[in-house]
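Asks: Predicted model follows, preceded by the sequence.
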Amino acid sequence: MKVALLTDCYLPRLGGIEVQTHDLAAHLMARGHEVEVFTATPGPLGERHGVVEVVDDVPVHRMALRLPWELPVNPLAPPEVRRRLQAGGFDVAHVHMGVVSPFATDLAGVALGLGLPTAITWHCLMERSRAVFRLLGHARRWGEQGAALSAVSGVAAASVQTVVGDHEVAVFPNGIDTDRWAPPAGGVRDHGGPVEVVASMRFAARKRPLAVLEVAARARKLLPADHQMRLTVYGEGPERRRLEKFVAAHAMGDWVHLPGRVTRDELRESYWRSHVYLTPARLEAFGIAALEARTAGLPVLARADTGVGDFVVDGESGVLGADDGALVAGLVQLVSDDALRQRMATHNATVPPAQTWPSIVDLAEAEYRRAGAV
């Protein structure tokens, strides 16, 4: 098949949708499909206005405008994208939706208007955009026009279902390269000394980075004297100053570290040296960082009402809590119960998650057939 991936955001921006669409393109090509990407994100050298840049062997149509803060928005793009889709001989379009996706929303209409088989995947929960989608009726109309609708987790699919009526919303998860993230045979964790707790996220309010510090601070006060922990929170963003102030105000500097953003390889190696992964996010449609940590052998501590529940089983591969209080109790349990923590770590290191890339490409092909591609 020849596949058009339509997304507001793409590399060199860094985030869940950006990385996943890039990796999906690579794995579709490895399966023998042709792939091209259409995005409103400018290239690393400012490529925009329809320039086609080849990124890792994939043609990327940079339909970006010159806007403040490089916003991935272009209301002028639909006519040119329509022309390129018509001329390109595409078999299917795959639209990737975030919380606010004006570019992808426009292009979903373009693809369906051309009669092109179209799959549409939401990478977000609908809580912040439900009223807009209900008012405008986009998602319901896409279903009526035959689009194959999906979301990245069961929680996200249920959220999308509330705005599309009776149209089926399948689960199309994010993927993980298990060979890349699985720990070396025998592991590299040091089981002596403090338990190393790690988190990784954008320092944005929606991800609740401050809650990481609050949960850890409360848990540390409840730990037995002979069980200590250290916390490392990777990431950058507008909330950094608040985190630094909290660490200083609560005298946490001797056991909390905020090293900033690191490469994926550096993050993986940090996971291999750590013992527990913590994420308190509430509006988490999937949780790619948590999946990476689980694949790297870390027990995952997360909210039960998020997409993390699709790949973390409470009591087996991690601990899922209903609220921050439950996360505090779960962290105390994981830090103080060495046998429990090591049992979960062994399970995660030896039992890969279901969201491997070969299985995700199988699902992608199934979604494209469901949309009408042959």
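Replies: Everything's here; your move.
Asks: contacts and neighbour counts: CA atoms only from here.
Replies: Noted.
Asks: residue boundaries of the helices in the protein?
Replies: Applying DSSP state H to the chain gives helices spanning 16-30, 78-88, 102-113, 130-136, 138-144, 154-164, 178-181, 209-222, 240-249, 264-273, 288-295, 324-336, 338-350, 357-370.
Asks: Next up, a structure to set beside the first:
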Amino acid sequence: MSKELWEAVWFLAEVWRKSPVVRDMSSQLPKTARRADESNENGGVATALQNLVAGFGGMLHPLMLGSRVPICLQQAERFGIANVDEVDMRSWLSAAERVEAAHRSSMAWFRSRLYGYPMLRVPQLARGTSLTTFEFTAHFVWPDLERSIGLQFLDSPQRVAEILRIDDGRGLESAARGVARALEDSSEYREFARSGAALTGSDREQLGTAKRTLRDRLVPEAVDHYEPTLALRRAEFREYETLHSVDDLSGEAAAYASAFMGVVRLLELVLADVFGELVCYGPPLMVSVSQVEFPGNGPYIEYLLNEDEGGPWISAGDLLWLPDSHVADAVRVERSTISVRDEADSGTHRQVAQVLSGTAAAWPS
């Protein structure tokens, strides 16, 4: 990722953080509550959300809480772990729903900057895939309706200032346009444009056939036959069938579908995962680490958190600065493992994180 993209994302997140709606939502999030009061005994919504995070973990992305928390609450009530005042939760959910709606509107507009939009020929957008289903999915979905309302003709996302009650609407629109310019100049957007322009008639026919075939493989009856109830297994089936369909492509059609997934990964990392952390929790934390390693050839770092760095409270999703690691850029925690030898042992906390290349030059530390 480029310095320009990280700068633009930081600036947009700072504008969002001025929203009273964002403040209302983020003030009750478990990580925010823990940082304010490490005993986390303030009860109410924050404690209820902490219980949900313990039970449902990765399902609760900070920018999906408006839709995910009600579903998780229904399940949690069966086990008696969601005791919270209904009025308080309803008030908090109202803010969470607004934040999610504003983010979905923004993501839809950023997607509309893609080459060829709204005629995206990729099989991954067939009906029923993990990118289009309205069942559980780890992705931020691309609804068909989104591509039929002329977003490509707008110069900024729709109604975000109104939804978030941000007074400086022009500043918000300017910040969003800055992100869009940086996205359009990214290697992922440019590769998708290159591969789209290179498609021949036979390539387009190949993509169309793959999309129709995948749609037929993912009709509700087929998914039900594979797994009638368990959400994760149903999601795995959608992913498997999509990967199988894409793997059957060849030539520029394959390059086009591959470039599209590069765009999906870029948007979800930068404008969902990282942006969500910046908006909801603020700048990266500065922490001390030791036993630093660099596994594999990818942009990852592995390290041991020093004992005075918050123990288990630093977890997957967190953004960190690691001055002891000789890595100048910020990192995003991907995985945490706590090892305990006996009852007297406080344990060691080892983490794997993705290095966010370019952030050192773009973000204040």
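Replies: Good, I have the coordinates. Keep in mind that this is a model prediction, so the values were computed, not measured.
Asks: Can you give me the TM-score here?
Replies: Here the superposed chains carry a TM-score of 0.25, computed using TM-score structural alignment, normalised by the length of the second structure; 161 aligned residues with a CA RMSD of 7.0 Å.
Asks: before we move on, the earlier item: would you reformat the helices of the first structure as JSON lines and include mean neighbour count and distance to F38 of the first structure?
Replies: Formatted as JSON lines, the helices of the first structure follow (neighbours: other CA atoms under 10 Å; distance: least, CA to CA, whole Å):
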{"stretch": "helix 16-30", "mean neighbour count": "19", "distance to F38 of the first structure": "11"}
{"stretch": "helix 78-88", "mean neighbour count": "15", "distance to F38 of the first structure": "8"}
{"stretch": "helix 102-113", "mean neighbour count": "21", "distance to F38 of the first structure": "9"}
{"stretch": "helix 130-136", "mean neighbour count": "13", "distance to F38 of the first structure": "23"}
{"stretch": "helix 138-144", "mean neighbour count": "18", "distance to F38 of the first structure": "19"}
{"stretch": "helix 154-164", "mean neighbour count": "22", "distance to F38 of the first structure": "24"}
{"stretch": "helix 178-181", "mean neighbour count": "16", "distance to F38 of the first structure": "28"}
{"stretch": "helix 209-222", "mean neighbour count": "19", "distance to F38 of the first structure": "32"}
{"stretch": "helix 240-249", "mean neighbour count": "15", "distance to F38 of the first structure": "32"}
{"stretch": "helix 264-273", "mean neighbour count": "18", "distance to F38 of the first structure": "25"}
{"stretch": "helix 288-295", "mean neighbour count": "25", "distance to F38 of the first structure": "23"}
{"stretch": "helix 324-336", "mean neighbour count": "21", "distance to F38 of the first structure": "40"}
{"stretch": "helix 338-350", "mean neighbour count": "19", "distance to F38 of the first structure": "36"}
{"stretch": "helix 357-370", "mean neighbour count": "18", "distance to F38 of the first structure": "17"}
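Asks: Scan the second structure for its longest helix.
Replies: Ranked by number of residues, the top helix in the second structure under DSSP H is helix 86-111.
Asks: list the helices and strands that helix packs on?
Replies: Counting contacts by 3 or more CA pairs under 8 Å, 6 or more residues apart in numbering; DSSP states H and E, helix 86-111 of the second structure packs against helix 20-26, helix 44-56, helix 65-77, helix 160-164, helix 169-184.
Asks: ok so G276 of the second structure is a helix residue?
Replies: Yes: under DSSP: H, G, I helix; E, B strand; the rest coil, G276 of the second structure falls within a helix.
Asks: How much space separates it from H225 of the second structure?
Replies: Look at G276 of the second structure and H225 of the second structure: by CA to CA, to the nearest Å, they are 36 Å apart.
Asks: Check which residues of the longest helix of the second structure are buried.
Replies: Buried residues in helix 86-111 of the second structure, counted by 16 or more other CA atoms under 10 Å: 89, 92-93, 95-111.
Asks: One more: stretch 5-24 of the second structure?
Replies: Here stretch 5-24 of the second structure shows 5-19, 21-24 as buried, counting by 16+ other CA under 10 Å.
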